[in-house]
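Engineer: Next one to model:
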Amino acid sequence: MILFLHLQLPTKILLLSTIFISHTLWLVDGYVILDQSKCPLGWRAAADQCVRLELAAHTHDGAMEECAIQGAELVNIVKSSQIDQTLLVDLNDIVHEAEQNGLAEKVWLVGGLQDALADPQLAYDLWLTTNRIMEKRSVERKVLALERRVGNDELEITSVPADGRHFYICGLLPLTRRRLLYEETFLPKGVPTFLEEPSASYSYINRPDGHFITIPCRAEGIPQPTIKWFQSGVEQVNLDTNNSSFVISGGSLLIPVGKTIDNDVMTFHCTATNELGTIRSSSTIIRPAFIEPFSHNRLDAYPLSARGAGSKLECQAPPHHPSKLQFL
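Structural biologist: Okay, here's the model as predicted:
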């Protein structure tokens, strides 16, 4: 979609403004031509929407409030009185990408329930397939969510209690999307832009000293941006203290993984700053790969199957991230 915005600017001011306008905006006879097929920085395209995975657990109402702060809503999976299958496919790919990087969340809050209730047939279909989400006699209020069930590669529409805390997916409102795209076109040349950002999550296994988790963060700009790292959302990673064990190399943060590391979940994000501004990456979660310790007791013998059929050796691994494990 192309959006035309008329600029009521004097000719001299208009010409001066074009010096700093990026390639995504054109001026024709005083009109701004804005390409709305793109998503603003920090948002991913899914069908005709711009979405973002939010890696902080909230109730349904809390998630709606957090999305609203960003000029968004819980991503609406209903379009033209039908489930938007194209959107579901794209959301599945985005969530799967996060899972490949170690994110183990299986349930994501989404929106569209009110639109579904407005269509009797769609409401009935959801009533059959989502644990009777429309059950009026139910004391417990339920809301829509997407769930990755065991043994299924596709996200399925389900229902969860409204007061349950889950990760969620925000979708930009059209007006916010246009505003952000419009503002980005006036960013001066040379502002920081990310070349590589941290993945959604990383998992570690305690190893001998000298091993590190490497979290990438690279940016470009004129002048070259300075990379800084922050822990827990606000606390800057300080490399100058005597007890600091973090290392920054080429913008990447190296986190030591030794036998003494605490088995805690940590969050980090990076910023890139030059004289033209600062950009912030998405937060990444660092957590232990194994949720529980290995069992001290091992099977010392395994039954041998019939000749040529082989034997099954149980790995006996405790719960871990990511959920899939290859036994060698």
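Engineer: From now on I want contacts and neighbour counts done on CA atoms only, so please keep to that.
Structural biologist: Fine.
Engineer: just so I have it, where are all the helices in the stretch 1-150 of the chain?
Structural biologist: Remark: helices assigned in the stretch 1-150 of the chain by DSSP state H, counting those that start in this stretch are 11-18, 60-69, 85-100, 113-117, 120-129.
Engineer: Would you indicate which residues of the longest one are buried?
Structural biologist: Read it as helix 85-100. Neighbour-count burial for helix 85-100, counted by 16 or more other C-alpha atoms under 10 Å, picks out 87, 88, 91, 92, 94, 95, 96, 98, 99, 100.
Engineer: Identify the farthest-apart pair in those.
Structural biologist: Greatest spatial distance among those (C-alpha to C-alpha): 87 and 100, at 19.9 Å.
Engineer: and this one, so I can compare the two:
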Amino acid sequence: MTGTRIKWTNRGRPTVAAVGLCAGALLLACSTNDTTGAGGSGGTSGGGGQGGSAGTTATGGAGQGGAPVFHPGVLVDDGLVARYYLDEAASGQDPTEVLDAAPEPLPLPLTYVNIGVDENMTYTEDSAGNRGLAFVAAGHDDRASVAIDGTKILASLHGGHTATYEVVANVLGVSSSISRLSHIGIESGHNLSLEANSLTRVLVSMNEHGVGGVPVDLPNIGRVVIHAVIDTSQTEPADRVRTYVNGGKLPIVVGTPPLLNEAIDLGLGRHYVIGNREIGERTIAGAIYYSAIYSTALTDEQVLQNVALLLVDDDTPTDDAPP
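Structural biologist: Take a look at the predicted model:
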């Protein structure tokens, strides 16, 4: 599959992304803006070219007259609940909140520890111009968080059977007590959480249980796009949790899948937190560049579409981007 976009922001970064999607354990930017419909090799279903249909095998499709899989330049919004580009400030700055780009925006107040003096969390902008929240060390209290009672997050996810977390991060260190990337919980609970307890494993938790852990060589991947997809309506237990790293679906090696049609139970008194839990002590070392929540289970094709865009640029894709 191939998607091409040209993006300008008001920070003056023209970006051309021509990404051939190869759904293996690590998807890399490759290929050209070819529209003949050749699919990826060695992965899941290949995509049709312009006017073609999606292929049904890893060799891809080249059909005529079908709808293209990708909509170049557009992130999937199917079931979007909240989207945080984490680009409110440049390196070394400390704004007061993280902005939500989704409808009915729900900003996240920022909690800094020792702000201005040996601070652990601050905004960063990498050499490619991607902005995010940087954490100096794992296991600290800094966070972006909000209570979700009465909010769209609780209304959209509680009692449902599907959800997707989408995160762009560069994880260099974690707490052995389980660092959080994108998290809903109360105190030490894990109602719905994307997390890591080592530099070789990403975990998904739901309803206080580990439901899927996958092997990932986090420090050697660098900036990476991670998806955790839950769909408890799936008949096969192995299909109820899917975890992707840069678009490649990875095998689950630890955890017990949710029960058939098990509902997501968020309860009351919970917080949504980026980079921690509400009571702290669970930061990563590294940076989180982007975080989004969906009430739907994104498909393989939707995951690949967003990965193609986010790998190139995870900041606000309009002229309304922060200066």
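Engineer: Work out the TM-score between the chains.
Structural biologist: Here the TM-score for the pair of chains, by TM-score structural alignment, normalised by the length of structure 2, is 0.21; 115 aligned residues with a C-alpha RMSD of 6.5 Å.
Engineer: who wins for proximity to residue 161 of structure 1 among the helices of the stretch 1-150 of structure 1?
Structural biologist: helix 60-69 (8.5 Å).
Engineer: What helices and strands are in contact with that closest one?
Structural biologist: strand 72-74, strand 166-172 (3 or more C-alpha pairs under 8 Å, 6 or more residues apart in numbering; DSSP states H and E).
Engineer: and with 10 Å instead?
Structural biologist: For helix 60-69 of structure 1, the elements it packs on are strand 49-58, strand 72-74, strand 107-109, strand 142-147, strand 166-172, judged by 3 or more C-alpha pairs under 10 Å, 6 or more residues apart in numbering; DSSP states H and E.
Engineer: nearest to residue 166 of structure 1, of the helices of the stretch 1-150 of structure 1?
Structural biologist: From these, taking C-alpha to C-alpha, the stretch that ends up closest is helix 60-69, at 8.1 Å.
Engineer: Just the buried positions in that closest one, please.
Structural biologist: Buried residues in helix 60-69 of structure 1, counting neighbours by 16+ other C-alpha under 10 Å, are found at 60, 63, 64, 65, 66, 67, 68.
Engineer: Now do the fifth one against residue 168 of structure 1, distance only.
Structural biologist: In this view, residue 66 of structure 1 and residue 168 of structure 1 are 10 Å apart by C-alpha to C-alpha, to the nearest Å.
Engineer: still on that earlier bit, quick check: which of the helices and strands packed on helix 60-69 of structure 1 is nearest to residue 268 of structure 1?
Structural biologist: strand 49-58 (12.1 Å).
Engineer: what's the angle between the closest one and strand 166-172?
Structural biologist: Going by axes from the mean of the first three to the mean of the last three C-alpha atoms, to 10 degrees, strand 49-58 of structure 1 is angled at 150 degrees with respect to strand 166-172.
Engineer: Hmm, residue 308 and residue 16 of structure 2 touching each other?
Structural biologist: No. With contact defined as C-alpha atoms under 10 Å, residue 16 of structure 2 does not count as touching residue 308 (11.3 Å).
Engineer: what about those two, which has more around it?
Structural biologist: More crowded of residue 16 of structure 2 and residue 308, by other C-alpha atoms under 10 Å: residue 308, with 31 against 15.
Engineer: Checking the more buried one next. Helix, strand or coil?
Structural biologist: helix (DSSP: H, G, I helix; E, B strand; the rest coil).
Engineer: which residue sits closest to it, ignoring its sequence neighbours?
Structural biologist: residue 19 (6.1 Å; C-alpha to C-alpha, 6 or more residues apart in numbering).
Engineer: Let me know the helix or strand that the one you found is in.
Structural biologist: Assigned by DSSP states H and E, residue 19 of structure 2 belongs to strand 15-20.
Engineer: Do I have it right that residue 60 of structure 1 meets residue 170?
Structural biologist: No. Using C-alpha under 10 Å, residue 60 of structure 1 makes no contact with residue 170, being 11.7 Å away.
Engineer: any chance of the helices and strands packed on helix 60-69 of structure 1 in CSV, plus mean neighbour count?
Structural biologist: As requested, the helices and strands packed on helix 60-69 of structure 1 are exported to CSV (neighbours: other C-alpha atoms under 10 Å):
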stretch, mean neighbour count
strand 49-58, 20
strand 72-74, 24
strand 107-109, 25
strand 142-147, 23
strand 166-172, 24
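Engineer: could you dump the ones you listed to JSON lines with distance to residue 180 of structure 1?
Structural biologist: JSON lines is the format used below for the helices and strands packed on helix 60-69 of structure 1 (distance: least, C-alpha to C-alpha, whole Å):
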{"stretch": "strand 49-58", "distance to residue 180 of structure 1": "12"}
{"stretch": "strand 72-74", "distance to residue 180 of structure 1": "12"}
{"stretch": "strand 107-109", "distance to residue 180 of structure 1": "24"}
{"stretch": "strand 142-147", "distance to residue 180 of structure 1": "27"}
{"stretch": "strand 166-172", "distance to residue 180 of structure 1": "10"}
